[in-house]
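Asks: sequence and predicted structure below; questions after.
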Amino acid sequence: MAHGASASESLLPPLTDGPHKKRLGLVAIIATFGGLLFGYDTGVANGAERPMQHEMGLSDLQVGVVLSSLVFAAAFGALICGKVADAIGRRTTIIILAVTFFCGTAIVVTSQGFTMLVLGRILLGLAVGGASAVVPVYLAEMAPFEIRGSLAGRNELMIVVGQLAAFVVNAIIAQLFGHQPGVWRIMFSICALPAIVLFFGMLRMPESPRWYVEKGRNEEALAVLKTIRSDERAEAEFAEVSHVAEEEHEQASKALGLRAVLSNKNLVYILLIACGLGIAQQFTGVNAIMYYGQRMLAEAGFNESMIGWVNIAPGVIAVIGGTTALYLMDRINRRTNFLWGLGLTALSHLFIVIGMAMFPVGNPLRPWVFLVLIVFMIGSIQLFLNLAVWVYLSEVFPLHMRGIGMGVSVFVLWVANGVIALNVPSVVAALGMGLFVIFAVANAISFLFVLKFVPETRGRTLEELEERVTDGSIFHSIGNKG
């Protein structure tokens, strides 16, 4: 198995096939509809924002506010829902998020003016941010440690599937109804469907057994584990989780959440590292393409009749990269993924700058060169980086601060996302393809950050990670494979 695998690996009974394995797979499918909604709601504006602007008579600034309101609201959704999930449970929080997705969609689709549009997008943003913080934690806590990366990583794959779905649906709707008023409302309305599936699906899913243990509800925790593990494995895992929880309550029963972080320099350190990874992920520039892809393709030289269809290409490569990353997630160390992803992304930004200089405006090859390089960039990010970052954030925090840790780090990630969403149009207007020079420098800095500061987490149970993070021993192996 992996370098750095823990002693816990040999102590726990091996995974087995059976109804419990299928049950765990169903749990993952239902929960990741939160990721699908995340992807669709962030991707749909790529094609809907221009007809929306035309029909509603919005200024460029108002369009920017409508788009970025979701992103900034997502930052607060992540921060709030991490704490809410600690209080009322992961499952209950996801059910509430499904209702919020549906209500936000209804307000956007029926809005008659700028204010209602922004209100609807804020509600969607709260749900998107909440899902981005809670769903990966729920999956990580339900998963056996041997396949935690690939199971928790399914959420990131569903995000890019949702974005691709938005791009394809937008292109089809634009082709069929492009000249009719309200076409953008149809585009936005589609995300009500997965919200309904998420709501009714999660009503039948179990709560996280690790959350039950944290709340002292041990019988319920063991009962849930026995539905998603063999009986022998469930009892062994329950004993390990309970032991760690008891030790934690003895040592820090009065220091939960943020207080626990501030009382331990190692917890502060891991939180800063997680926040740094969130910022690094956003400054890859992936969302400059996912949010403003059609505008940037027009800038590169594609005509209006082609933009909607060629815009699907980055979405397709994102799904291919994400699917491959899911397969490799439990086979390649997290640090290795980060370093390859940041290195290749920095190179892709440089290639874009050079390519656009070699093929000036008016050259018929210019838009196609840009598209190929953007596909290379998105492929590098999705294959090595995005999925690995979300998995890392879901597994690195100790149980008693997992909700608040995930909430704070994803809050920072979404603020960085909002900075990108707000500033890309004006930076492109001022610098053109010089935007990618900024991204190249940011990715080089991020590469050095990972190399110097980010510890490895693969091949260890959540309980061992908890102990090693809390006592600081995990930081001693930075730079090693374990």
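Replies: Ah, there it is. Numbering: from 1, shown residues only.
Asks: from now on I want contacts and neighbour counts done on CA atoms only, so please keep to that.
Replies: Fine.
Asks: now residue 468: how far from residue 373?
Replies: Residue 468 sits 41 Å away from residue 373, going by Cα to Cα, to the nearest Å.
Asks: mind listing what residue 185 touches?
Replies: Applying Cα atoms under 8 Å, 6 or more residues apart in numbering to residue 185 gives the contacts 108, 109, 110.
Asks: just the buried subset of these, please.
Replies: The neighbour count (16 or more other Cα atoms under 10 Å) marks 108, 109 as buried among those.
Asks: ok, the contacts of residue 185 vs residue 462, which is closest?
Replies: residue 108 (39.8 Å; Cα to Cα).
Asks: which neighbouring elements make contact with the helix or strand hosting the closest one?
Replies: Element membership of residue 108, judged by DSSP states H and E, is helix 90-110. Helices and strands touching helix 90-110, by 3 or more Cα pairs under 8 Å, 6 or more residues apart in numbering; DSSP states H and E, are helix 33-43, helix 60-88, helix 114-142, helix 183-189, helix 192-202.
Asks: now the first one and helix 90-110, what's the angle there?
Replies: It refers to helix 33-43. Going by axes from the mean of the first three to the mean of the last three Cα atoms, to 10 degrees, helix 33-43 is angled at 30 degrees with respect to helix 90-110.
Asks: show residues contacting stretch 330-349.
Replies: Here stretch 330-349 has contacts from 2, 146-150, 284, 373-374, 376-377, 380-381, 383-385, 388-389, 392, 436-437, 439-441, 443-444, 446-447, 450-451, 454-459, 481, using Cα under 8 Å, 6+ apart.
Asks: swap in 7 Å and give it another go.
Replies: Contacts to stretch 330-349, defined as Cα atoms under 7 Å, 6 or more residues apart in numbering, come from residues 147, 149-150, 284, 373, 376-377, 380-381, 384-385, 388, 436-437, 439-440, 443-444, 446-447, 450, 456-458.
Asks: what about versus this one:
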Amino acid sequence: MSAEKSVKSDHVPLPDSTSNNINQNAERHLNHIAFISTLGGLLFGVDTGVINGAIGYMATPAELNLSPNNEGLVTSGITLGAAFGAVFAGHLSDRIGRKRLLKYLALLFFVCTLACSLAPNALFMIISRILLGLAVGGASVIVPTYLSEISTPEIRGRLVTQNELMIVTGQLLAFIVNAILGNWFGHISNIWRYMIGFGMIPAIALFFGMMVVPESPRWLVMVNQLDRAFDSLKQIRSHPKACREEISQIQDTLNQESEIKQATFKDLATPWIRRLVFIGIGLGVMQQFIGINIMMYYGTTILTNAGFAHNAALIANIGNGLISVIATFVGMSIMNRVNRRSMLIAGIIGTTSSLLLIVGISAFLSQSTLLPVLVVLCTMMFLGFFQGFISPLVWLLLSEIFPQNLRGLGMGVSTFFLWFANFLVGYFFPILLSAVGMTWTFLIFVFFNILSFIFAYKYAPETRGKSLELIQMEFKYGDTSGINPEDK
């Protein structure tokens, strides 16, 4: 039976009260589905955040005996794998479906997390972390895609940005678990194995959760499985008529997309396309070189260098995770009320000031008993500005600046460079810390922040209040850094 026939036979007029009830039930079900699928984002946060506390234990001679070089590779190997996972996940999900790929990624999360927790040496750990990164990168692409395809226009923004919130929540959760295990069971030499092994719990939850959520109706229409698309939509929409209309809209959109010639690397010869891709790459690299992941990956190391005992540093680091979650909430609530460029530039000024304060404190108050407290306050200030003003805005700008025919190429290249920059920061930070100390290491990142400010001031576009078509026309024919039309 076709989807069209199924719709007609199931469609029964509903009283207003019943219809409203179903609308509420459908939205409630959507929220449950969003929570399950964003466990992929939670896993991303847990697996990147857990190393913050575990690296100090595993680096000791009695355990994996990590050199600064190996410490950087263990920490950042996950982001090297993520760079490649992000590139290939989109094509793979188009072949096998969003739901099935997320189930496979949950298995990969579980197996690679188990391998990391059992790693007998540094090489095994590095390889396992790189493979784990494939799952992280894949989830970072597929979860927002899946959420955007199952949601309605009214709640799409909230559902998709929920993934960013789950990432920082996962990092906070990892910091809390690290602090509990480190303070209660820190006398156990291999406690880091239990810290890392904690990541298997949300991986199991994601795997079994994906068994009960529907497949993306848009993907089902793409592969011409209209009956299944209708069954999928019935679980998350108000009534059959809405399902029939949405399937028709998806078919029309897919037909229009099939007529659009997608950009390839050859199109980079066109100046405005080359400039747009350059801006996308710059935004991704800028976001990482500002230094967020020296805080999220090495927060405990930084606090230990500042004078905290290791167990106390694990507890203090929870404050960093808490600030990240609160700042992400704030950023999500104001990003549609403040001009993008102003918000981005203000965030970079804030992160630069935070790092300058750390440089000054570590240089001139190195013998002061206040040093640890002042450093943790500065890292919280840094995270507040970054997570509230910079991180959500960069992802939002990347989703807005690329026109439809350039989105695949632009997002793929930009995301790859973002992850690779993430890898470079994670890899070189412990090497720099060992070679030149905390003051000079943070001074280097101050320099990167200044470069990021110059880039954002010169190239970051203003997109608030503009249609995607207007943004594209401005890149092709005019300046994109002008005043928001709403403010004229």
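Replies: Happy to help now that I have it. Note that the coordinates shown come from a computational prediction; the quantities given were computed from them, not determined experimentally.
Asks: superposed, what's their TM-score?
Replies: The TM-score (TM-score structural alignment, normalised by the length of the first structure) is 0.85; 461 aligned residues with a Cα RMSD of 3.1 Å.
Asks: how much space separates the alignment partner in the second structure of residue 383 of the first structure from residue 3 of the second structure?
Replies: Under the alignment (TM-score structural alignment), residue 383 of the first structure maps onto residue 388 of the second structure. From residue 388 of the second structure over to residue 3 of the second structure the distance is 44 Å, taken as Cα to Cα.
Asks: these two: which is more packed in?
Replies: residue 388 (27 against 17; other Cα atoms under 10 Å).
Asks: run a quick neighbour tally on residue 430 of the first structure.
Replies: Residue 430 of the first structure, neighbours per other Cα under 10 Å, totals 11.
Asks: the second structure: which residue goes with that one?
Replies: In the second structure, residue 430 of the first structure lands on residue 436 (TM-score structural alignment).
Asks: counterpart of stretch 125-132 of the first structure in the second structure, which residues?
Replies: By TM-score structural alignment, stretch 125-132 of the first structure lines up with residues 133-140 in the second structure.
Asks: swap in stretch 281-299 of the first structure?
Replies: Against the second structure, stretch 281-299 of the first structure falls on residues 287-305 (TM-score structural alignment).
Asks: can you list contacts of that stretch?
Replies: Everything outside stretch 287-305 of the second structure that qualifies as a contact, by Cα under 7 Å, 6+ apart, is 48-49, 51-53, 310, 313-314, 317, 372, 376, 391, 418, 421-422, 425-426, 429, 445, 448-449.
Asks: quick revisit: after superposition, how close is the match of stretch 125-132 of the first structure to the first structure?
Replies: On superposition with the first structure, the mean distance recorded for stretch 133-140 of the second structure (mean Cα distance after the TM-score superposition for the first structure) is 1.3 Å.
Asks: which helix is the longest one in the second structure?
Replies: In the second structure, assigned by DSSP state H, the helix with the most residues is helix 404-459.
Asks: who does that one touch, helix- and strand-wise?
Replies: On a contact count with 3 or more Cα pairs under 7 Å, 6 or more residues apart in numbering; DSSP states H and E, helix 404-459 of the second structure meets helix 68-96, helix 271-289, helix 292-305, helix 340-364.
Asks: name the SS class of the match of residue 383 of the first structure, please.
Replies: helix (DSSP: H, G, I helix; E, B strand; the rest coil).
Asks: touching, it and residue 330? I think so.
Replies: Yes - between residue 388 of the second structure and residue 330 there is a contact at 6.0 Å, judged by Cα atoms under 7 Å.
Asks: show me which residues of stretch 428-447 of the second structure are buried.
Replies: Quick answer for stretch 428-447 of the second structure (16+ other Cα under 10 Å): 428-433, 438-443, 445-447.
Asks: now do it: distance to the chain's middle.
Replies: Put simply, stretch 428-447 of the second structure sits 25 Å off its chain's centre (Cα atoms, centre = their mean, to the nearest Å).
Asks: give me the residues contacting that stretch.
Replies: With Cα under 7 Å, 6+ apart as the criterion, stretch 428-447 of the second structure contacts 68-69, 71-72, 290-291, 294, 352, 355-356, 359, 362-363.
Asks: can you list contacts of the match of stretch 125-132 of the first structure?
Replies: Here stretch 133-140 of the second structure makes contact (Cα under 7 Å, 6+ apart) with 40-41, 44, 78-86, 89, 105, 108-109.
Asks: contacts for stretch 74-83 of the first structure?
Replies: By Cα under 7 Å, 6+ apart, stretch 74-83 of the first structure touches 125-130, 132-134, 403-404, 406-408, 410-412, 414-415.
Asks: residues near whatever residue of the second structure lines up with residue 200 of the first structure, how many?
Replies: Alignment note: residue 200 of the first structure maps to residue 208 in the second structure; criterion TM-score structural alignment. Residue 208 of the second structure has 14 neighbours, counted by other Cα under 10 Å.
Asks: gap between residue 208 of the second structure and residue 37 of the second structure?
Replies: Applying Cα to Cα to residue 208 of the second structure and residue 37 of the second structure gives a distance of 11 Å.
Asks: and stretch 339-349 of the second structure, which residues are buried?
Replies: 339, 340, 341, 343, 344, 345, 346, 347, 348, 349.
Asks: including distance to residue 215 of the second structure, could the residues you listed go into TSV?
Replies: TSV is the format used below for those (distance: Cα to Cα, whole Å):
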residue	distance to residue 215 of the second structure
339	36
340	34
341	37
343	37
344	36
345	40
346	40
347	38
348	40
349	43
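Asks: what's the farthest-apart pair in those residues?
Replies: Top of the distance list for those (Cα to Cα): 339 and 349, 15.7 Å.
Asks: against residue 95 of the first structure, how distant is the counterpart of residue 79 of the second structure in the first structure?
Replies: In the first structure, the residue equivalent to residue 79 of the second structure is residue 71, according to TM-score structural alignment. Using Cα to Cα, residue 71 of the first structure is found at 21 Å from residue 95 of the first structure.
Asks: okay, these two: which has more neighbours?
Replies: residue 71 (30 against 20).
Asks: now do the contacts for the residue nearest to the more buried one when sequence neighbours are not counted.
Replies: Nearest residue to residue 71 of the first structure in three dimensions, chain neighbours excluded: residue 418, at 5.3 Å (Cα to Cα, 6 or more residues apart in numbering). Residues counted as contacts of residue 418 of the first structure (Cα under 7 Å, 6+ apart) are 68, 71, 72.
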